[in-house]
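Peer 1: After the sequence you'll find the predicted model.
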Amino acid sequence: MLHEPVVEKTTDKAAPKKAKLGVIMFFIYTIVYAGFVVIGLTNPKIMGLEVLAEQNLAIVYGFGLIVLAIVMGFIYNFLCTRLEDKMNKN
């Protein structure tokens, strides 16, 4: 019985670009999240305002952050797959 990797490990030529993309997306999310924190610290009454379907800004913004993180994950995966396919061709 062989115990060897199914996939041959090679150098990922797209790794530097994927890392740069990840850092850029991290900073985008951090800025959006910082907006949430700043509103909560400087004017918490605004977080109580009803903005959508009788839900307050804190709930809408919080769920928006969750959805944004998921969407950004899908975008990151899509773009990284394209980079890998393009740059790792033999």
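Peer 2: Structure received. Numbering: from 1, shown residues only.

Peer 1: alpha carbons only for contacts and neighbour counts from here, please
Peer 2: Will do.

Peer 1: residue contacts, the nearest residue to G48 once chain neighbours are set aside?
Peer 2: Distances taken as Cα to Cα, 6 or more residues apart in numbering place N56 nearest to G48, at 5.2 Å, with adjacent residues excluded. N56 is in contact with M47, G48, L49, E50, counting by Cα atoms under 8 Å, 6 or more residues apart in numbering.

Peer 1: Comparison target below:
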Amino acid sequence: MGHGPAVKLGKDNASSYKTRLGIWMFIAYTLVYAGFVVINATRPHLMEEIVFGQTLAVVYGFGLLGLALVLAVIYNSLCNAAEARLNK
């Protein structure tokens, strides 16, 4: 039983904006993550430091998770606005 697509998909005029935004956000996140990797590779004893009652490793790790969620919300919001503006 082939039902076909639920909606008719057209040209997405915001696709280049969404691509550029996604790449910039990926680069930003990668740099923050690279900092985590570099600290662990070159000065692992720093990850034992206590920050906010936890080790830096735990705080940095949860910070990476939080940053990913924040970036996802920002990306979604900006892309929805761009689609509404450019796909009239």
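Peer 2: Yep, it's here. Worth saying up front: this structure is predicted, and the values here are computed from it rather than measured.

Peer 1: So after superposing, what's the score?
Peer 2: Here the TM-score for the pair of chains, by TM-score structural alignment, normalised by the length of the second structure, is 0.94; 88 aligned residues with a Cα RMSD of 1.5 Å.

Peer 1: could you dump the contacts of N56 of the first structure to a markdown table with secondary structure and distance to M87 of the first structure?
Peer 2: Output for these, formatted as a markdown table (DSSP: H, G, I helix; E, B strand; the rest coil; distance: Cα to Cα, whole Å):
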| residue | secondary structure | distance to M87 of the first structure |
| --- | --- | --- |
| M47 | helix | 46 |
| G48 | coil | 49 |
| L49 | coil | 49 |
| E50 | strand | 48 |
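
Peer 1: what about the longest helix anywhere in the second structure, how far off from the first structure?
Peer 2: Secondary structure of the second structure per DSSP state H: the longest helix is helix 56-86. Following superposition, helix 56-86 of the second structure is found to deviate from the first structure by 0.4 Å on average (mean Cα distance after the TM-score superposition for the first structure).

Peer 1: and that helix, which residues are buried?
Peer 2: For helix 56-86 of the second structure, a neighbour-count test (16 or more other Cα atoms under 10 Å) marks L56, A57, V59, Y60, L64, L71, Y75, C79, A82, E83 as buried.
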